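Asker: just coords:
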């Protein structure tokens, strides 16, 4: 018997918004419910992707904005083909940290490129694949910077960008959510971890029912 198609859930938001914490809680809840969960991320969700991740996040020196966007798209094409689609075809739940919305926000708004072109490039790379649900953890960039500072770890290339960059990223995320309310769930990342997790579980339960 061929398994039914799985579900694809992505987490989006600025750096420091709590995506990893919520992904861990959601994965544990789904696993406890008997679901098979594939945790992955972009960039870096495959062996090829990890090489690209090292370039785009940790390369010392400038990367031209269009080159950066193309590197993310290359990672996305390989990741969807080799990780996401096979898992969905097996009937599993793909729980993914970042997808094309990150590229529209960071490489589009952040780098001041055309967001529509970035989205079209990503959709071409991924053969039109879109998640069933996108969880957007929304947080003021100043609050996010305080969280990152308290973590006491080196910033990657994007985390190190100025406040204006992160403000544009946040605005782009909220515009994306407004444009696709049926796909996005916007969460106040300044709320308690427990309240955010409960809101996520309610929406995911509805998705899977």
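Answerer: Now that the structure is in, tell me what you want to look at. Just so it is clear, the model here is predicted, and its values are computed rather than measured.

Asker: use CA for all of it now, contacts and neighbours both
Answerer: OK.

Asker: Measure how buried residue 137 is and give me the count.
Answerer: Applying other CA atoms under 10 Å, we find 24 residues neighbouring residue 137.

Asker: The residue nearest in space to the middle of the chain: what's it in contact with?
Answerer: The C-alpha lying nearest the average C-alpha coordinate of the chain belongs to residue 98 (CA atoms, centre = their mean; 1.4 Å). Residues in contact with residue 98 (CA atoms under 8 Å, 6 or more residues apart in numbering) are 10-12, 41-43.

Asker: and the comparison structure, right after this:
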């Protein structure tokens, strides 16, 4: 019997308004055109319990959510996501295309909310069993440019998106620091570049993951 090759795990990170959804959609089309097995998912969310947690931490009107509670809720959502969705897909030989993962918690709660990057990373290592993406794409964007993009969208910003620019500047620095510490696993791209140009660079790196 032939053993099923384990799939690959690709996460997209960056500040709100960086264009993750656009790039995920373009990459998803590329996978579909080539009949490559994949699943697209997101965090927080990806499972029924994760989607309920998403509404608790992102929507306005949920009452005060302090930073530590916020970090633990994200970690709980991620734990369910790994067990129920990500690991089964990888074991079945599918690629997982994920909008946000551990880096977001380290950036948003660890650095943005100033809980400490190491403390939040440790909690999430426990939540995920140490599972890391094979490739993390970081779309880098200046907070002012990201805010302009968010203001141009339909609908209101969520509770975290509406934080001040100083908060988003800390996030940006955190994402870049994480990428700099492990350059082989990260791909940092400028969100201000043309979407097609960004996608071309992403596909080059993904093709390397597909090669035996």
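Answerer: Arrived safely. These numbers were taken from a predicted model, which means no experiment stands behind them.

Asker: hey, where'd the strands end up in structure 1?
Answerer: Using DSSP state E, the strands of structure 1 run over residues 7-13, 37-41, 93-97, 133-138, 184-188.

Asker: Now find how far off-centre the first one is within its chain.
Answerer: Here strand 7-13 of structure 1 is found 6 Å from its chain centre; the criterion is CA atoms, centre = their mean, to the nearest Å.

Asker: which residues in structure 2 does that strand align to?
Answerer: With TM-score structural alignment applied, strand 7-13 of structure 1 matches the range 8-14 in structure 2.

Asker: Ok, the last one next?
Answerer: When structure 2 is aligned by TM-score structural alignment, the counterpart of strand 184-188 of structure 1 is residues 186-190.

Asker: got a list of contacts for that stretch?
Answerer: If you take CA under 8 Å, 6+ apart as the criterion, stretch 186-190 of structure 2 is touched by 135-141, 176, 179, 198, 202.

Asker: Quick one: average offset of that stretch versus structure 1, please.
Answerer: Following superposition, stretch 186-190 of structure 2 is found to deviate from structure 1 by 0.3 Å on average (mean CA distance after the TM-score superposition for structure 1).

Asker: Name the residues of that stretch that are buried.
Answerer: 186-189 (16 or more other CA atoms under 10 Å).

Asker: closest to residue 23 of structure 2 among those residues?
Answerer: Closest approach to residue 23 of structure 2 among the buried residues of stretch 186-190 of structure 2 (CA to CA): residue 189, at 11.2 Å.

Asker: Residue 94 of structure 1 versus the most far-flung residue of structure 1 relative to its centre, what's the distance?
Answerer: The centre of structure 1 is farthest from one residue, residue 1, which by CA atoms, centre = their mean lies 32.4 Å away. Plainly put, residue 1 of structure 1 is 21 Å away from residue 94 of structure 1 if you go by CA to CA, to the nearest Å.

Asker: and what of residue 163 of structure 1?
Answerer: From residue 163 of structure 1 to residue 94 of structure 1 the distance is 32 Å (CA to CA).

Asker: okay, those two: which has more neighbours?
Answerer: Taking other CA under 10 Å, residue 163 of structure 1 and residue 94 do not tie; residue 94 has more neighbours (25 against 13).

Asker: ok, now which ones touch that one?
Answerer: Residues in contact with residue 94 of structure 1, defined by CA under 8 Å, 6+ apart, are 6-10, 37-40, 84, 87-88.
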